[in-house]
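Participant: Have a look at this fold, sequence not included:
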């Protein structure tokens, strides 16, 4: 708890255009006493604090600079996250107070675990990190209380793995992630940790391949979503920038002229690139993108292959299988996207170029 009595005495005195000598006379103390109060070297007796509050026409609370905390559960949790973000040392004491007051609250326990992990990782203090692990275990038990859709057991597991890494117990952290690697959610961390820090490079390949596939999928979905966002805003510059980035990455990840799922994916991205270029008035660039999209559409649909053998860096790709919700063939996917774009003139341009490529 931080009080601002010394600053407030000085502030109230100056508001009344009084010198320290004048205030000392009013209160019947020495100038030295007033100087020490305002410098924070000493604190006036309680009766003098009350007398000063009365003289300055304020309350004792205001003079002291005391503000009562909102100690409702949600307010406490909000403060704990603020302490964690700012690394305020007061957060440790406040966390323990919160745990004493709400020992069986998921919100409090989870927030305190996050706070202790943050402090421990930044200070390299193993006591805080082990405290975070204890609280994370407790949070898993209390998880049925959770009503935040953005928090699940995966968050807790991830935080526990970080704690083990910080304690130089990486094997425990990786094993924990492996046990909870639903839908390859933690493959990126498992693979990178094994390859970089544990000298288990060959075993890491499977996880790194899964992570690269998942990362590509996320990037593709996000890019398509953003393109439609920017189109709705008429922000063609941003739409062109993001679809160009995606196209460049897909180009680097796709094995040239190897029919496969990446061929279909690249055709879809090129169609968006062509559409945005068209809207930007870049007609030649748009036609080039449409011609390449048409070529890849025909390449894929001539021999559909849904594995990811057409994706570079992926090992054991023969065991992979990919699909999207746009359509089973490249032509159907393109047609679906054209319907969503709802631009008859652009659709006609696509049909003409597709017919020429065929």
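Facilitator: Sure, I can see it. The model shown is predicted, which means the values in this text are computed figures rather than measured ones.
Participant: drop to CA atoms for contacts and neighbour counts, all remaining ones
Facilitator: Will do.
Participant: how about the residue nearest in space to the middle of the chain, what does it touch?
Facilitator: The residue lying closest to the centre of the chain (C-alpha atoms, centre = their mean) is residue 150, at 10.9 Å. By C-alpha atoms under 8 Å, 6 or more residues apart in numbering, the contact set of residue 150 is empty.
Participant: isn't there a strand covering it?
Facilitator: No. Using DSSP: H, G, I helix; E, B strand; the rest coil, the assignment for residue 150 is coil, not a strand.
Participant: this is the other structure I want to compare:
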């Protein structure tokens, strides 16, 4: 059996933003005593161990850090999960109660139990289950220092609490929680939906939904472009298919196909990349057609660039500034030229594209 008392005292003290001096003063001991505890040179008296556990709101076994308890905790959590899969919430709840009684300040136990009560609430519409779920989720936030799962953090837990309120019909509480926890706009779409659908407040919904839709456009661009580059590295013509799909998506969000809009700078780059990959795979006629399209679209965009959401579907008469990130060039022409000229290669497909581009620029000067 291995005890991690020294390690845990130091970790808990730092997690609670206490210096050794502040910690020592709180317990009525010397700084030297705290130093020795954390260095593993001595052990606090039993009475002090109880005080430390109480101060940091952890169980004594959690403070001591018995490694032998982990298997037991994991077993109970797995049992709970299995009962949840079977929708046997009676047994799942009994398992949670046993685990919480034995390990009341273990993050994995508290979080798993909160999630179990959330599913029980969704399945049985029991308000008591919702309250227990939210209470445990709130408690799990104070125990996050134990968490090792990167996908779980304070923001994700607060959103689970908001989800409980929303499903339970407590719309105002859900909205308040979502807005307080709207880090980097992660809840814009849901907040906008609640204002528009649940509260019938379209003007309140508008800014959230506009920002959300712009974020969706950025996410689609990054995701599908990423897929295209991934397939290109695998010498798979699916790169061409993905790029064409992205081009069609950018067209689909236009109110009028003949208008130049915010995303046409990106579209010029997409057309250029589509031309490059067609050349790489030997489709030279298609490549020439699309590099020509990329050239004239880039020229057209740069003549009168637009950086608002005007012309994008669903945003009628809006003049809100927005950004769709390409991270390549300041202008559409610069963006396209980086795609076709920055590749350090003497490969024939790139030379083919580059020569067509140079000819197009010469023709413009005549």
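Facilitator: Received it, and whenever you're ready, just let me know what you need. Values in this document were obtained by computation on a predicted structure and should not be read as measured data.
Participant: What TM-score do the two superposed chains give?
Facilitator: Here the superposed chains carry a TM-score of 0.71, computed using TM-score structural alignment, normalised by the length of the first structure; 289 aligned residues with a C-alpha RMSD of 2.8 Å.
Participant: returning to what we had before: what separation do you get for the residue mapped onto the residue nearest to the centre of the first structure from the second structure and residue 142 of the second structure?
Facilitator: Alignment note: residue 150 of the first structure maps to residue 151 in the second structure; criterion TM-score structural alignment. Per C-alpha to C-alpha, to the nearest Å, residue 151 of the second structure is found 17 Å from residue 142 of the second structure.
Participant: do the same with residue 101 of the second structure
Facilitator: 18 Å.
Participant: ok, now residue 348 of the second structure?
Facilitator: Residue 348 of the second structure is 60 Å from residue 142 of the second structure, by C-alpha to C-alpha.
Participant: Which one of the two is surrounded by more residues?
Facilitator: Between residue 348 of the second structure and residue 142, counted using other C-alpha atoms under 10 Å, the more crowded position is residue 142 (15 against 11).
Participant: Just to check, residue 111 of the first structure is in contact with residue 80?
Facilitator: Yes. Contact status for residue 111 of the first structure versus residue 80: in contact at 6.4 Å, counting by C-alpha atoms under 8 Å.
Participant: residues touching the equivalent of residue 337 of the first structure over in the second structure, list them.
Facilitator: By TM-score structural alignment, residue 337 of the first structure lines up with residue 339 in the second structure. Residue 339 of the second structure makes contact with 269, 272-273 under the criterion C-alpha under 8 Å, 6+ apart.
Participant: and of those residues, the nearest to residue 293 of the second structure?
Facilitator: Nearest to residue 293 of the second structure among these: residue 272, at 8.2 Å, using C-alpha to C-alpha.
Participant: Next, count neighbours for the closest one.
Facilitator: Applying other C-alpha under 10 Å, we find 28 residues neighbouring residue 272 of the second structure.
Participant: does it count as helix, strand or coil?
Facilitator: With three-state DSSP as the basis, residue 272 of the second structure sits in helix.
Participant: Would you mind confirming that it is in contact with residue 290?
Facilitator: Yes. If you go by C-alpha under 8 Å, residue 272 of the second structure and residue 290 touch, sitting 6.6 Å apart.
Participant: Which stretches in the stretch 201-350 of the first structure count as helices?
Facilitator: Counting by DSSP state H, counting those that start in this stretch, the stretch 201-350 of the first structure has these helices, from start to end: 201-233, 236-253, 261-279, 283-302, 330-341, 344-357.
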